[in-house]
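Q: predicted model, plus sequence, below.
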Amino acid sequence: MASATQVRTYLAHWFQLGKKLIWLNGEAELLPQPVIRGEKFSPQFEDCWQKIMSVDGKNCYLEGSSETIKDLLSSNWDINNCARCNMPVPIVEMGTQSLDCVCSDLQNWPNTELPAPRSPVSNSIQLNSIRSRLDAK
């Protein structure tokens, strides 16, 4: 079962590549920018997430996919990394799965020459980790 955190991360990664959220079956398209601000998700991303949660994810899905956010938050789905592009993708726990990745309609992706989309990172935690590795040598 995909947790809300995994679904948020899934959306954040794809938003960074320009994929839009289709809101209420096409009533609107949402693409918060920027997605990350400092060590946290941006207020724009948080507003988008709250909007999704206000309708329990019903009839909201990522451009290029058919699974709604409500589906992804159910016990039938999990989020794993795509074998082709290493981006988070929904995987059905039981039943048949489409072999297409959300990235299938992105030109020039995967592109290992560009920085990959990411989750927010705590600078202090990262720096402490680097310091610990250096101290160990």
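A: Looks like it arrived, so ask away.
Q: going forward, measure contacts and count neighbours with C-alpha atoms only.
A: Noted.
Q: secondary structure class for residue 79?
A: Under DSSP: H, G, I helix; E, B strand; the rest coil, residue 79 falls in the strand class.
Q: leaving out the residues flanking it, which one is nearest to it?
A: residue 90 (4.6 Å; CA to CA, 6 or more residues apart in numbering).
Q: confirm that neighbour sits in a strand?
A: Yes: under three-state DSSP, residue 90 sits within a strand.
Q: and for it, the neighbour number?
A: 22 (other CA atoms under 10 Å).
Q: and the gap between it and residue 81?
A: 8 Å (CA to CA, to the nearest Å).
Q: repeat for residue 35
A: Distance of residue 35 to residue 81, given as CA to CA: 20 Å.
Q: higher neighbour count, those two?
A: residue 35 (23 against 13).
Q: in space, what's closest to residue 75 - neighbours in sequence excluded?
A: residue 1 is the one closest to residue 75 (CA to CA, 6+ apart), at 4.4 Å.
Q: ok, the one you found touching residue 70?
A: No: checked against CA atoms under 8 Å, the pair residue 1 and residue 70 is beyond contact range at 12.0 Å.
Q: try this one next to it:
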Amino acid sequence: MASSEKVKLYLASWFQLGKKLVFDNGQEISLAHSIIKGDRFSDEFEACWQKVIAQGGTNCHLEGTETNLDALLSPAWDIFACARCNMPIPRLELGVQTVNCPCVDMPQWPNLELPLPRAPINSNSRLANINNRLMSKNATF
């Protein structure tokens, strides 16, 4: 089952490549231009995510896909890395799947010369972990 955090990261990753979120059968299209702000998601992205949660993911899907987010939040689906581009994609846990990666309509992707989209990073936490590992290595010498 795809957790809500996995689905949120799935959206954030594709938003960073310019994919949009389609609501209500195309009646509304949303794209947060600012996705990451320091060590957290931007307020603009969080507002979009809260709209998804308020609707329960019903009638909204990522541009270029057909699977609604309410389905992705169900136990039948999970989020995995695409074998072609390493981006997060939804995949059925069991059964036959006909869903393509959202990158299928992006002729310039994957572009391995550019960094992949990412999640927010807490630099202080990461540096503290590195420091702790170094300190434990020094203690063994």
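A: Happy to help now that I have it. Keep in mind it's a predicted model, so treat the numbers as computed, not measured.
Q: work out the TM-score between the chains.
A: Laid over one another, the chains give 0.94 as their TM-score (TM-score structural alignment, normalised by the length of the first structure), with 137 aligned residues with a CA RMSD of 1.3 Å.
Q: re the thing from before, from what I can see the residue nearest to residue 79 of the first structure touches residue 75, true?
A: No: Residue 90 of the first structure is beyond contact range of residue 75, at 11.9 Å (criterion: CA under 8 Å).
Q: any shared contact partners between those two?
A: Shared contacts of residue 90 of the first structure and residue 75, defined by CA atoms under 8 Å, 6 or more residues apart in numbering, are absent.
Q: what does residue 37 of the second structure align to in the first structure?
A: Structural alignment places residue 37 of the second structure opposite residue 37 in the first structure (criterion: TM-score structural alignment).
Q: for its match, what are its contacts?
A: residue 120.
Q: could you check how far the residue located most distally from the centre of the first structure is from residue 128 of the first structure?
A: Ranked by distance from the centre of the first structure (CA atoms, centre = their mean), the top residue is residue 137, with 35.9 Å. As judged by CA to CA, residue 137 of the first structure and residue 128 of the first structure stand 15 Å apart.
Q: the first structure: strands as residue ranges?
A: All strands of the first structure, identified by DSSP state E, fall at 21-23, 28-30, 36-37, 40-41, 61-62, 77-81, 88-92.
Q: any chance of these in CSV, with distance to residue 106 of the first structure too?
A: CSV is the format used below for the strands of the first structure (distance: least, CA to CA, whole Å):
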stretch, distance to residue 106 of the first structure
strand 21-23, 15
strand 28-30, 17
strand 36-37, 21
strand 40-41, 24
strand 61-62, 13
strand 77-81, 17
strand 88-92, 14
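Q: quick check: the residue nearest to residue 22 of the second structure when sequence neighbours are not counted vs residue 122 of the second structure, distance?
A: Leaving aside its sequence neighbours, residue 22 of the second structure sits nearest to residue 29 (CA to CA, 6+ apart; 4.6 Å). For residue 29 of the second structure, the distance to residue 122 of the second structure (CA to CA) stands at 30 Å.
Q: quick one, which of the two is more surrounded?
A: Neighbours per residue (other CA under 10 Å) separate residue 29 of the second structure from residue 122, with residue 29 holding more: 15 against 11.
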